[in-house]
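> need a structure here:
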Amino acid sequence: MNFFENVDPFSKKNIMDSFLKLIKNKDKQFLIQIQILLEKRLIELNLNNDI
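Have a look, this model is predicted:
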């Protein structure tokens, strides 16, 4: 088991928690920030898969 999996801010649990927080708060700015971070992470994952 990778140590960093426990602290990965993009882990499934943390992403779910973030969206639950969004739904409760309906904070549009926070939603935009999360969307940008997820898009960056997706790009990183795609780049890593290409190598």
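> use CA for all of it now, contacts and neighbours both
Noted.
> pretty sure Leu31 sits against Leu22.
Yes: between Leu31 and Leu22 there is a contact at 6.5 Å, judged by Cα atoms under 8 Å.
> what about the strands in the protein?
In chain order, the chain shows no strands, with DSSP state E as the criterion.
> the longest helix seen in it - contacts with which helices or strands?
Longest helix of the chain, by residue count under DSSP state H: helix 28-50. Contacts defined by 3 or more Cα pairs under 8 Å, 6 or more residues apart in numbering; DSSP states H and E place helix 28-50 against helix 12-25.
> one more, so I can put them side by side:
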Amino acid sequence: MHSLLHAGMSAALASGMVFVGTLAVVALAAVFAPTPTRRSDARKVLELLVRRAR
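The predicted structure is shown next:
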């Protein structure tokens, strides 16, 4: 039972870290994208991801 709980917690931590990493990459793209269109698209994606997280 303990190993099952440990595996579940590890999976939750890993998926949370992937989500945070995705947010960081999209946030950087929203700020540093070379064209206004790409920055706008990245901001829209970031808005969707943050809204989904709530």
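> can you give me the TM-score here?
The TM-score (TM-score structural alignment, normalised by the length of the first structure) is 0.48; 26 aligned residues with a Cα RMSD of 1.4 Å.
> what residues of the longest helix of the first structure count as buried?
Residues of helix 28-50 of the first structure classed as buried by neighbour count (16 or more other Cα atoms under 10 Å): 31, 34.
> if I take it and helix 12-25, what angle do their directions form?
Using axes from the mean of the first three to the mean of the last three Cα atoms, to 10 degrees, the direction of helix 28-50 of the first structure lies 160 degrees away from that of helix 12-25.
> centre of the chain to helix 28-50 of the first structure, how far?
7 Å (Cα atoms, centre = their mean, to the nearest Å).
> equivalent analysis for stretch 7-14 of the second structure, please.
Its chain's C-alpha centre lies 16 Å from the corresponding centre of stretch 7-14 of the second structure when counted by Cα atoms, centre = their mean.
> same thing with stretch 14-33 of the first structure?
Worked out by Cα atoms, centre = their mean, stretch 14-33 of the first structure lies 11 Å from the chain centre.
> check which residues of that stretch are buried.
Quick answer for stretch 14-33 of the first structure (16+ other Cα under 10 Å): 18-19, 22, 31.
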